[in-house]
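In: Take this sequence and fold it.
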Amino acid sequence: MDTNGRRRYCHVRQEALMNPADDLARKIEAIRRMLADDEPAALRSSYLADPSQGRTVLQGSTAPALVPAWNQHPSGLWVPGSAAQAPAPIDLMAVYLTAEEIYGVTPPADYTTRQLQRIPLENVLRFCALVLTALAMPGTSARDVDERFANDLLQGRVRDRVLNLLRDNTRRFLVPQAFMLLARAAVQMSPDTVPQGTQPGDLVGALLCISQTMGHHPDSGPTVIADRPGPLGREIIANQHFNHTWSVSGVLARYARRWLELPAEHRAETGVVDLSQTYEDCTGVRLEELAAVAGYLWMRTVQGTFLLEHAELAALNIPPERIEGVLALISNDLTGMREAVQREQPQQLTEWSFDPFERWPVIRLTEERLLILDPRHLVNRAFGWLPIWDIRFPPPGHTKPSGHKKLAARAEQTLRHFSEVYVSEVLHHITQDASTARRVYDDAQLKAAYSAEGQRIADAAIDYPGTWIVIEVTTTQLRREAATAVPDESQTEDIDKLIEEIDQIDATINALRQDEAALTKAPATHPRRFQPLLVLPEGFPVNPVTLTVIRERARSRGLLQQPDINPLEIADIEELEMIEGIQETSGPSLLEILRSKNAGTLRNAGLREHILHGMGLTPPKPARHAALFETAMKPLFEALPPPTEHAPAT
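Out: Here you go, the predicted model:
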């Protein structure tokens, strides 16, 4: 043993022979130094320490740590733990696994085509429907679905590799876009049947090969976003538009109010048409029948059944010919789907184009079976905006009513008007607490107050202490080319339409700044700030790209640039309803939520992302949704057969 070793041995022997009392005193002194030796003597008698579980103190002191934890960023910068945990927009994005990551090799470019040519089309569609239905189930976890199908579809080391990769919460195995692309490719390439003895194609490999290649573009354009989205921005906008999901209860509540109740309440209003009657006149199908049949199919998918016998529908209390009328609108057979996909113009076809599947969410298979490829498309088709499409383009063979084009235009304008009315109703629900000094001023009140010739007026203004929220509602939607990332100027042109709406907000802010009393009938007692809010009831992909482009294009027009104006925010109707639910549980106000978003790390993301991830809130559904859901589903409830009565057991 060397000299240093002998010294350590002797030291240990000496400690072992130490008096136990001295040893205890030494340990107590060590603990004292660790807990309090770094504390200045002047402090030891000047305050009382409150030691409690979970409360971090500075080492060598009883002083509580103001910052209990520090985290190191990948850059090496140390920041307070709370700051490191705040999400950024990129933290909300998931990255899908590719074939190269899973298999360790890059598959040949034609691998998907060669596999699909050896798989019957129906098999591919059933596979896609199985997964898309699982992902669309209410309350489902994408991570749980990923793990379930990784275990079901993969084996051995490949399965282990995928499960290990999925331990990263930002990775995804099953991507809805890839399944829609697989279904579209199968409609083009897969045969109805394959010769007996044919080696089956690799369906999972065909899917993963699509994941490997989708999203690859030779020119991603500029990486600095200014006043134009560019190729990369187009893809981000289309991605968010495709993956945006609505709560089914919200869709049905809005359907009941806009399509059924408001037309009846406003039937005497100039320009308003009865949407239910107009739908029947233009299609030969009653809205109640569409709701009952589509509602039944959706109910079955929620139960996990995406493939059902046509004969099931015969149990509904609806004449068979009326059921067929509904199916003629929302379903197509395999031959019809092939023809529809082949008719799509190549220059309009992108990795986000699935028009035939959205128009006909129900696919008729052989032997009188019905397949719902994606229940999201079914709900949107029957209860969203798309029934207007049926009014504008009646089914072949149905006689159009007299003056059809004008009637269809009035129907669409009626739906747009009632979308704005619905937003106003939600705003009134949000601000209905009479104990606070705030009030919603609607379009009519604003026009009465500011009636100068040429004065542009927003749709609403909410009076909060110290701040006006000025709101413009527009039913403008992304055109198909903009929503599917067609490489043209459609996205920029659609954004420019929004700039015209922002101009109305800016003009209303100027009017309020100059003469607030004209609206409130009371003198302004303190300076005001202004919060511009653009509401798009049908949704708009809000992200750092679109917000930057919109704000830059508004700045170039000199809009919303005064120092008393907060940054423009954009919301859809579901986000407003989330705030309505938050208000019903005494949560933060609309203004408080907008202020916290502007001060948070998700200031350039959507309002929904800030509420859920930035504020960590779980908004309940508004209380009024329950009655509206009942109204929307009443045709289904009335059409369902009575429950079978079983004889009592003996």
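In: Going by C-alpha atoms from here, please, whenever you check contacts or count neighbours.
Out: Fine.
In: buried stuff in the biggest helix by length in the chain?
Out: The single longest helix within the chain, with elements called by DSSP state H, is helix 404-430. Neighbour-count burial for helix 404-430 flags 404, 407-408, 410-424, 426-430 (criterion: 16 or more other CA atoms under 10 Å).
In: Same question for stretch 323-343.
Out: Under the neighbour-count criterion of 16+ other CA under 10 Å, stretch 323-343 has 323, 325-327, 329-332, 334, 337-338, 341 buried.
In: quick one: the strands in the stretch 251-400 of the chain?
Out: For the stretch 251-400 of the chain, the strands defined by DSSP state E, counting those that start in this stretch cover 307-309, 331-333, 362-365, 369-372.
In: sorry, that was for the stretch 501-650 of the chain
Out: Under DSSP E, counting those that start in this stretch, the stretch 501-650 of the chain gives strands at 529-535, 569-571.
In: residues in contact with the last one?
Out: By CA atoms under 8 Å, 6 or more residues apart in numbering, the list of residues contacting strand 569-571 from outside reads 531-537, 539-540, 542, 594, 606-607.
In: next one: stretch 125-133
Out: So stretch 125-133 is contacted by 174, 176, 179-180, 182-183, 186, 301, 304, 306-307, 371-375 (CA under 8 Å, 6+ apart).
In: Kindly recompute the last result at 10 Å.
Out: With contacts defined as CA atoms under 10 Å, 6 or more residues apart in numbering, stretch 125-133 is touched by 122-124, 135, 145-146, 149, 174-184, 186-187, 203-204, 207, 301-307, 363, 365, 371-376.
In: Sequence B follows; please return its structure for comparison with A:
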Amino acid sequence: MSDRHVAANLDRLYSLFCGDVAGKTESPYLTEIENGKPLISGTTTRLLSVQYVKRPSGIFVPDRVGVALAPIDLIKTYVTYEELVGVKSHLAAIIDALKKINTFQVIGFTSHWLARYYDPRVDHDRLDREFADLHFEGALHVRVTSFINEGRVLIAPQLLHAVAKLALMYSATEPSDPVDVGVLGMFPLALGDHLDQSGDIPDGENVTVDSDGKPGVLARHLISNQHLNRPLDAASLMASFSRRWREIPRENPHTDLGSFEDLYRTEVGIDLDELETVVIAIWSHVSLHHKSFIPTTYFNSCGVPPDRVVAVLSHLACTLDGLRYHLAKDIAELHGGFEWSIAPFERFPILAVDGGILVLDPRLLMRRAFGWLPYFDVLDKLNGEKRKTGQLRDYAGRVSEIYALEILESIAPRLRQSIFYEADLRLAYGVRRKVVDAVIDYGDRWIVVDVSTRQLMRESVAGTSSETVKKDLDTLVKAKAVQIQSTIDAIRNDEARLTGSPGNASAFYPVIVASEGFPVNPATSSMIEDLLRRENLLQGPGIAPVQIVDIAELEIVEGVQESGGPSLADLLERKRNAGLWRASLRDYIIVELRLAPKRPARLQALWQGLFQRVIEKVRPT
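Out: The predicted structure is shown next:
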């Protein structure tokens, strides 16, 4: 921050703390005493500054905004070496230290703590304290414990991934004597000194969003941070995989491509049953035992022939040299991205080692197997065949849309026909009108929904490009907003053509379902609002701010409603005036409303069905 910025902030601070002598008052006192409005001691001068309170995030804010939750309360900040020791670490010294340590010892350290961190049963505060007890002694232990007591964190996935990447780049491959565990524990904190780019922001740059709708440095990093730390609901992921890539394609096979599992078997050479079984066996072992190394003999009892286990592991795993190559390639292609890009670990979440495998990150393994990467596996094997590639893209998009609409149908009111699909809208308003995938009728309120399978580009995920973030937003929001606006206009002009009876809709809630998620935060919300304002879309009276949700959030709403909670329309209406109105729907429901909905019955049946398939394959040891 420049000197002039500091001076300007001090001027503002000074003005907040200063006031004038009270003027004439009708009160019998020299100045009227009011609760919550203190005076400067010894004077009748009103203390114009507000009182400050500490938020759950640990940050002090004016008391007038300190009551309601705000997006800042969702942020956890990690402890750095400089904060702990008082002196900033030197990156060159970190690298020199890593050069003296065997790569596998460092990767073993990072993979162990990532396994602990992503245990579904974990208490992160307790885990931080265990990390502190193991790695720090004496005064350092006292100091680091005080940070934890203040709500700060020690274990941050970003830091552990950064240590792993730096070890791949610099650590020794030949055997070396094991280092003291305290040394390993210092590496994440020391790297934390060097991953904050706020000091590199040029003078005059808008750090959030500029006038052209492009995010600044801090906004880009907020997006990358939220994407990297997006929560994993393993049950939702497995249910989505089972329904989206297996059941729906079986029910609706492509005329030329067939079902997805047949296509995957043909192009990739692996059966989806084999993929499910091997990955669930690995994930269960890591989650239950916190052992990231798994010997080859472990797979003897997983019910899959040894040669097929090898085929699955060869597809998901990479050698040390191979991982180093992909890491260097990733950094070169992104022209940076070290802070946030974990693409090599996403593609290869398993490291092949002598006698077995090392699971680098169990969360990435689950996403690798049950997310969108199986689709990209097939796309890659098609090797640029334009016709088949185009067919697969359209087919995958359609299958994802069907799955999202099934959840919406489960959410919609059931007393009458309340959900209308694209075909219904086209029948009512004509094939030439732009319409959305579905609308839900709540009487005087409508939810207008369009589904997108658009995913953030690599540069957006890595935080290296403002242009790609803007392009992602334009592609996701602008085109969908045009369809939503057109649908709203049609319903307002003649609701009866759709429903068969006149209506008096007073409120519309635009919803974009980004099936693979999108980071919703104050920066992206501001960018969306500015974009829609410039395009004059969704600006009329009675139109709520557009909400971007993912599949897992729709399933949370489904669970809320099955538990007798508020409807989707009620949640969207209440969120408009909530403290977390610029945060995700998930955060609003779970953090601000403090609801803990059970998994919906539909989802339970899907993921348990997958688990049952795996159990039936497993032979007793």
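In: For the contacts of strand 569-571 of structure 1, give me a markdown table that also has neighbour count and distance to P87 of structure 1.
Out: Conversion of these to a markdown table gives the following (neighbours: other CA atoms under 10 Å; distance: CA to CA, whole Å):
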| residue | neighbour count | distance to P87 of structure 1 |
| --- | --- | --- |
| Q531 | 24 | 24 |
| P532 | 24 | 24 |
| L533 | 22 | 23 |
| L534 | 21 | 24 |
| V535 | 25 | 24 |
| L536 | 22 | 25 |
| P537 | 22 | 26 |
| G539 | 20 | 23 |
| F540 | 21 | 22 |
| V542 | 22 | 16 |
| L594 | 23 | 17 |
| G606 | 22 | 13 |
| L607 | 25 | 14 |
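In: Could you point out the member of those residues that lies closest to W259 of structure 1?
Out: Using CA to CA, P537 comes nearest to W259 of structure 1 of the contacts of strand 569-571 of structure 1, at 14.5 Å.
In: aligned partner of that closest one in structure 2?
Out: Aligned counterpart of P537 of structure 1 in structure 2: S515 (TM-score structural alignment).
In: okay, now the closest residue to that match other than its chain neighbours: neighbour count?
Out: Distances taken as CA to CA, 6 or more residues apart in numbering place D550 nearest to S515 of structure 2, at 4.9 Å, with adjacent residues excluded. Applying other CA atoms under 10 Å, we find 22 residues neighbouring D550 of structure 2.
In: same thing with N577 of structure 2?
Out: Neighbour number of N577 of structure 2 under other CA under 10 Å is 10.
In: Then the one 4 residues further on?
Out: Look at W581 of structure 2: counted by other CA under 10 Å, it has 23 neighbours.
In: With N164 of structure 1 instead?
Out: Residues near N164 of structure 1, counting by other CA under 10 Å: 10.
In: counterpart of it in structure 2?
Out: So, by TM-score structural alignment, N164 of structure 1 is matched to S146.
In: cool, and E288 of structure 1?
Out: By TM-score structural alignment, E288 of structure 1 lines up with D273.
In: Now do the same contact list for that match.
Out: 261, 304, 610, 613-614, 617.
In: now do L572 of structure 2
Out: By CA under 10 Å, 6+ apart, the neighbours of L572 of structure 2 are 447, 509-511, 544-547, 566, 578, 581, 585, 588.
In: For the stretch 151-300 of structure 1, which segments count as helices?
Out: Per DSSP state H, counting those that start in this stretch, the stretch 151-300 of structure 1 carries helices over the ranges 156-165, 176-189, 203-213, 230-243, 248-255, 262-265, 275-283, 287-302.
In: how big's the offset between the longest one and structure 2?
Out: Right, the one you point to is helix 287-302 of structure 1. With mean CA distance after the TM-score superposition for structure 1, helix 287-302 of structure 1 departs from structure 2 by a mean of 0.8 Å once superposed.
In: hang on, the earlier thing: I figured the residue nearest to S515 of structure 2 hits E516, correct?
Out: Yes: D550 of structure 2 lies in contact with E516 (CA atoms under 10 Å); the separation is 6.3 Å.
In: Tell me the residues that contact both of the two, please.
Out: Contacts common to D550 of structure 2 and E516, judged by CA under 10 Å, 6+ apart, are 452-453.
In: Residue in structure 2 paired with A142 of structure 1?
Out: Using TM-score structural alignment, A142 of structure 1 pairs with H124 in structure 2.
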